[in-house]
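A.B. asks: The amino acid sequence is not available; the structure is as follows:
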């Protein structure tokens, strides 16, 4: 996988004078079946989250409130994606090192995942991740 496989996806936005609604269906709006949902909130100013890669897991990050950046690294290229719209999300496929950074106060990050939690699926050490990619 490369950074080019990381895509911002626009979700359906149903506008109404009473407020907007966005629904998400796995394997329809996003490219995987949703097996796990979690969210990050009350992230202290200056703190980062993530800073790991997954061996097999796909993730889809949505900024429900506020804004934050996602730092992406495929071992060769790096890029930053800014998330600040609740009808857009970032698909992160396996083998991409990702970190959520630059949280505005009050930001909420919703994460949809393709599998249940499995510690064995994580690369938490960047040098081990680079070895797995054959970059070291």
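C.D. replies: Sure thing, it's come through. Remember, it's a predicted structure, so these values are computed and weren't measured experimentally.

A.B. asks: contacts, neighbours, all on C-alpha from now
C.D. replies: Noted.

A.B. asks: just the strands in the protein please.
C.D. replies: With strands called from DSSP state E, the chain shows them at 7-10, 36-41, 49-54, 59-65, 68-73, 78-83, 88-92, 97-101, 108-113, 122-123.

A.B. asks: I'd like the ones you listed laid out as a markdown table, including mean neighbour count.
C.D. replies: Formatted as a markdown table, these follow (neighbours: other Cα atoms under 10 Å):
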| stretch | mean neighbour count |
| --- | --- |
| strand 7-10 | 15 |
| strand 36-41 | 13 |
| strand 49-54 | 18 |
| strand 59-65 | 22 |
| strand 68-73 | 21 |
| strand 78-83 | 16 |
| strand 88-92 | 23 |
| strand 97-101 | 21 |
| strand 108-113 | 22 |
| strand 122-123 | 18 |
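
A.B. asks: one more structure, for comparison:
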């Protein structure tokens, strides 16, 4: 969990409206290979509930708010994302779920690899077993 970071993205303040941005290998520690977003999440629904073997991600609440729950197999930590100028850097091999979406929330996720179903770990017990193997 030590490598999880809440990254304060640049803010360009302007009376006409503010602007924030990120660039590969500048504000985030990887080259962007994929971008996707989650929206129109019905009340009470949970997204995620998986880990990645290789993919690192940056998660941003572009609108509204939601909680990102991270688990390393032993410790669980909750991050509330509610500002469009903060990004949560999530390294590989952390279990994640996203919940508590506010109305009209919009989650933007950028990933270090292109979509690969084989990169997903969708079973928590399998995830814990793989994490324990890495520690040895």
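C.D. replies: Looks like it came in fine. Remember, predicted model here, so these are calculated numbers, not experimental data.

A.B. asks: Give me the TM-score for these two chains.
C.D. replies: A TM-score of 0.96 describes the superposed chains when it is computed by TM-score structural alignment, normalised by the length of structure 1; 133 aligned residues with a Cα RMSD of 0.9 Å.

A.B. asks: what does stretch 66-83 of structure 1 rub up against?
C.D. replies: 1-3, 62-63, 84-85, 89-90, 95-108, 130, 133, 135 (Cα atoms under 8 Å, 6 or more residues apart in numbering).

A.B. asks: how about residue 53 of structure 1, what's its partner in structure 2?
C.D. replies: Alignment note (TM-score structural alignment): residue 53 of structure 1 maps to residue 51 of structure 2.

A.B. asks: would you list the strands of structure 1 in TSV and tack on distance to residue 29 of structure 1?
C.D. replies: Shown next, in TSV, are the strands of structure 1 (distance: least, Cα to Cα, whole Å):
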stretch	distance to residue 29 of structure 1
strand 7-10	8
strand 36-41	15
strand 49-54	21
strand 59-65	11
strand 68-73	20
strand 78-83	17
strand 88-92	10
strand 97-101	22
strand 108-113	12
strand 122-123	25
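
A.B. asks: which ones are touching the residue positioned nearest the centre of structure 2?
C.D. replies: Residue closest to the average C-alpha location in structure 2 (Cα atoms, centre = their mean): residue 59, at 3.6 Å. The contact partners of residue 59 of structure 2, by Cα under 8 Å, 6+ apart, come to 87, 88, 89, 90, 107, 108, 109, 110.

A.B. asks: ok, now residue 47 of structure 1?
C.D. replies: So residue 47 of structure 1 contacts 101, 102, 103 (Cα under 8 Å, 6+ apart).
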